[in-house]
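K.L.:
the following comprises the amino acid sequence and a computationally predicted model.
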Amino acid sequence: MTGTQIHTAPPRSRGGRGSTPVSGHARSALRALAASWRRVRAALLLHCGLRLAGIALVGAWGHRKGLGLYEILATRWDSVYYLNIAEHGYSGHMVPACQLGGPTCKLAFFPLYPALIRAVRAATGLPVGWAAWGAALADSLFAAWGIFAVAEKLHGARVALFTVALYAVVPHALVQSMAYTEPVFTALAAWALYAVLTRAWLTAGTLALLAGATRPSGLAVIAAVTLGAAWHLWSTTGGRSAEPLRLPGGHAPGRPRARLYGAVALAPLGWIAFVLWVGHRMRRWDGYFVEQRLWGSTLDGGTFTIQRLRDLFTQPQLSLDYVVVAATVITAVVLLASLALRRPPLSVWIYAAALVLITVGGAGFFHAKARFLLPAFPLLFPLATALARARTTTVYAVLTGTAIASALYSGYLTMVWTHSP
């Protein structure tokens, strides 16, 4: 899957005679980052504008019910667990008591986001809830930036703009503004994919390590980085490609294979370390998976999902959330097939396919499956490409209509729906 053309920036000068390779690499990275920021600003403004529409509607709806935005977006549902872990660790009692998962229920939640909350609270002095919400909001911007960077690398700036815009108005986009792990995870995943595309292998491995310590679906990032590195190693040494390994700025690394092996070694460490630690805490090697079963979350190859999709045709009295989630899951499968036909880089397709596989193949929490698919932003590339080719009037109509629908649905999820988004 290498049919997608990767857009590259024009070559830049290497610097003065006295520059060392390390300093040259650092300057190249900083220049690339600054240039990326200049290009992404308009997309981020559009993204924020579309997101603010949904937040404003939720705020107005909540105000009528005597609820503030902070209470709605930072102190409910799964946020409660992350706040409790950030304040009391995994050993402290859970208040309120867990309805699922038993006394060890907090062990189902990965540690990076609570650690980030503690770090923000220590640095700013904010209460734990505000630290959690602030970290999530900041990471949602880094996620949008990373999505833009990946889309621009593959399809150019215009498609990248519309990818970021569509990401702001997907059905469960409100989660991007909540004290949840999705903003953090998506930011790490997007920049990990960008690092793979730019052959910054150690950076990709490190980001995959962090993503693996953020959510169970970190496996998708791990697979993208490790298999992407393995494919690149094979294609550059097995005769399929004569492409030289080079770092941004034109510098050839001294030990390209070592960087590739380093990425493969680093990527799974975060996920593995937490699973082993939970096993140690529960005094059985499969402790993490036991905890997941207590929560009702297992892998069944898609049987549960297919049964719930059948309910669309056999149970006419279904909630709006049920219908939207079912439509999102079906659309994700169709978009994954469409993405495959466009032959994206292998790591990009593996990441999207792994997220879809984990979501569809998992049993339990059908109402949350659209949220689980939120980080699968490469699925938006076919839609963004079509939008980039559309007339201006069509673009305005699509973005306005989807923004309104997304805002109304955000209000429904927080004010009407009684479960986690």
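P.N.:
In hand now; what should we look at?

K.L.:
for the rest of this, base every contact and every neighbour count on C-alpha atoms.
P.N.:
Noted.

K.L.:
now name the helix or strand holding the closest residue to Tyr180 other than its chain neighbours.
P.N.:
In this structure, Tyr180 finds its nearest non-sequential neighbour in Ser79, 5.9 Å apart by Cα to Cα, 6 or more residues apart in numbering. Per DSSP states H and E: Ser79 is located in helix 78-88.

K.L.:
next helix or strand past that helix?
P.N.:
Next element after helix 78-88 (DSSP H and E): helix 112-124.

K.L.:
helices or strands up against that following helix?
P.N.:
Judged by 3 or more Cα pairs under 8 Å, 6 or more residues apart in numbering; DSSP states H and E, helix 112-124 is in contact with helix 78-88, helix 128-155.

K.L.:
closest to Leu341 out of the ones you listed?
P.N.:
Checking those against Leu341 by Cα to Cα gives helix 128-155 as the closest, at 14.6 Å.

K.L.:
dropping in the other structure now:
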Amino acid sequence: MTLTNPATPDTADRPRQAHPADRLRAAAPALLTYAAIRALGLLVLAGWAHLADRSARQLLSQRWDSLWYVRVVEHGYDFTLTAPDGRVLSNMAFFPLLPWLEEGVSRLTPLGPADAGLAVSAVASLAAAWGVFQVVELVYGRRAGLFAVALWAALPVGIVQSMAYSESLFVALAAWALYATLRGNWIAAGLLAALAGLTRPVGLAVAAAVWVGALLALRTGTAAGPRWRLVLGVVLAPLGAAGYVLWVGVRTGSPFFGYLDVQGAWGNGFDGGLAFVRFIGDLVVSTPAAGLALAAGVLVVPWLYWRGVRQGQPAPLLTYCGIVVALALCSSGYFGSKPRLLMPAFPLLLPLALALARAKARLAWTVIAVAAAGAAVYGAFWLHGSGPP
């Protein structure tokens, strides 16, 4: 059972059910393109770090959030830090799957937790690129899948995909969960959604996508196989995120609000985007060019989402993408992190990927080359700055 719309464009090279080895061969050009773009970013970062007398490895694995994941490995969830303004920052704000993997890799190899995080991200980023390709190929065809992966690799903040951060791991789990949902593989979708929920709080967006896919399958009578598989997938999907949030609540003495309190101490909350609007407004007043550029960039996000709606993206993709975008833009946390928080919303790239897939090859690859070069330079500049991405 497939939940894609057969009337969507560029369907001539859509895949049928295939052996995993065949799927990997089909994805090979996209994965090689992804690896080349990310390698360019790492080479530029290494050169910049050499000129600045800094360590590229340290920039990727031992700054900002990556340090907090290592603290989970080294101290469990008993580590706190007092901020200058008196706020108590707890590492319970960070979901456990990445530090679990870091600990497992460091026990099985000579790598320390920080370097293990880099190894996990390297593998996960390729799995994420493959998952993005599978989803887009299923819906819009192989050429669109190739350009979707290239665009995702060449995002301005694409360097995060190579850091000891949880973005690559989350996108890998989310993309494959969405692919399983579109294929009607409900148990796999539920398990992957649960794991995504153990990676980042936005994992609930993946669970919601599974629920929407299941509801549509029941409504249209297209749910293949025994009904219990669908029910089990729906039940499994939210368990990762809900289980961790409840565990933090029990640890803090407030089962339903404890995790929100932990995030609140970090300055993170959901205010419908009011704080972000004020931030943009202040920036327009103080630095008009930068403020207007940021406002224009933000407006592109809902426009791309609307284009996805008009192009008939499957409901599970729209559900997942919409929740990721809403949580990213409407949270009151550190505003410099919003581009990174939008990175999992890869369905936003589908309208652009389709446009490139239909363009002449020279033009399409020129766009990708320029985007990749810009991302490489910006990523190196970003990591040499003072604020967290």
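P.N.:
Received it, and whenever you're ready, just let me know what you need. This one's a predicted model, so the numbers in the text were calculated from it and none came from an experiment.

K.L.:
got a TM-score for the pair?
P.N.:
After superposition, the two chains reach a TM-score of 0.93 (TM-score structural alignment, normalised by the length of structure 2), with 382 aligned residues with a Cα RMSD of 2.1 Å.

K.L.:
got JSON lines for the helices and strands packed on helix 112-124 of structure 1, with mean neighbour count and distance to Leu266 of structure 1 too?
P.N.:
Conversion of those to JSON lines gives the following (neighbours: other Cα atoms under 10 Å; distance: least, Cα to Cα, whole Å):
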{"stretch": "helix 78-88", "mean neighbour count": "21", "distance to Leu266 of structure 1": "25"}
{"stretch": "helix 128-155", "mean neighbour count": "23", "distance to Leu266 of structure 1": "21"}
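
K.L.:
adding distance to Ile55 of structure 1, write the ones you listed out as JSON lines.
P.N.:
Below are those laid out as JSON lines (distance: least, Cα to Cα, whole Å):
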{"stretch": "helix 78-88", "distance to Ile55 of structure 1": "17"}
{"stretch": "helix 128-155", "distance to Ile55 of structure 1": "12"}
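
K.L.:
out of these, nearest to Thr385 of structure 1?
P.N.:
Comparison of these against Thr385 of structure 1 by Cα to Cα identifies helix 128-155 as nearest, at 8.0 Å.

K.L.:
post-alignment, the closest one versus structure 2, mean distance?
P.N.:
Aligned to structure 2 and superposed, helix 128-155 of structure 1 gives a mean residue distance of 0.6 Å (mean Cα distance after the TM-score superposition for structure 1).

K.L.:
against structure 2, where does that helix fall?
P.N.:
Residues 113-140 of structure 2 are matched to helix 128-155 of structure 1 when aligned by TM-score structural alignment.

K.L.:
stretch 393-400 of structure 1 too?
P.N.:
Stretch 393-400 of structure 1 corresponds to residues 362-369 in structure 2, going by TM-score structural alignment.

K.L.:
enumerate the positions of that stretch that are buried.
P.N.:
Ala364, Trp365, Ile368, Ala369 (16 or more other Cα atoms under 10 Å).

K.L.:
what is the nearest of those to Gly297 of structure 2?
P.N.:
The closest of the buried residues of stretch 362-369 of structure 2, once distances to Gly297 of structure 2 are taken by Cα to Cα, is Ile368, at 18.7 Å.

K.L.:
quick one: contacts for the closest one?
P.N.:
Going by Cα atoms under 8 Å, 6 or more residues apart in numbering, Ile368 of structure 2 touches Ala150, Leu151, Ala154.

K.L.:
what helix or strand is it on?
P.N.:
Counting by DSSP H and E, Ile368 of structure 2 is part of helix 361-383.

K.L.:
again with His50 of structure 2
P.N.:
In this structure, His50 of structure 2 sits in helix 20-51 according to DSSP H and E.

K.L.:
how about Leu67 of structure 1?
P.N.:
In the assignment (DSSP H and E), Leu67 of structure 1 maps to no helix and no strand.

K.L.:
so what corresponds to it in structure 2?
P.N.:
Using TM-score structural alignment, the partner of Leu67 of structure 1 in structure 2 is Arg54.

K.L.:
quick one, what contacts that match?
P.N.:
Counted by Cα under 8 Å, 6+ apart, Arg54 of structure 2 has zero contacts.

K.L.:
ok so, going back, most neighbours, which of the contacts of Ile368 of structure 2?
P.N.:
When neighbours are counted by other Cα atoms under 10 Å, Ala150 leads these with 29 neighbours.

K.L.:
can you find the partner of that one in structure 1?
P.N.:
In structure 1, Ala150 of structure 2 lands on Ala165 (TM-score structural alignment).

K.L.:
wait, what's in contact with its match?
P.N.:
So Ala165 of structure 1 contacts Ala43, Leu46, His47, Leu50, Leu399 (Cα under 8 Å, 6+ apart).

K.L.:
one step back: give me the stretch of structure 2 that the helix holding Ser79 of structure 1 matches.
P.N.:
Counting by TM-score structural alignment, helix 78-88 of structure 1 lines up with residues 65-75 of structure 2.

K.L.:
once aligned to structure 1, how far is that stretch on average?
P.N.:
Stretch 65-75 of structure 2 sits 0.8 Å off on average (mean Cα distance after the TM-score superposition for structure 1).

K.L.:
how far off centre is that stretch?
P.N.:
Per Cα atoms, centre = their mean, to the nearest Å, the displacement of stretch 65-75 of structure 2 from the mean C-alpha position of its chain is 20 Å.

K.L.:
got a list of what the spatially most central residue of structure 2 touches?
P.N.:
With distances taken as Cα atoms, centre = their mean, Pro344 lies nearest the centre of structure 2, 2.5 Å away. Shown in contact with Pro344 of structure 2 (Cα under 8 Å, 6+ apart): Glu167, Phe170, Val171, Val324.
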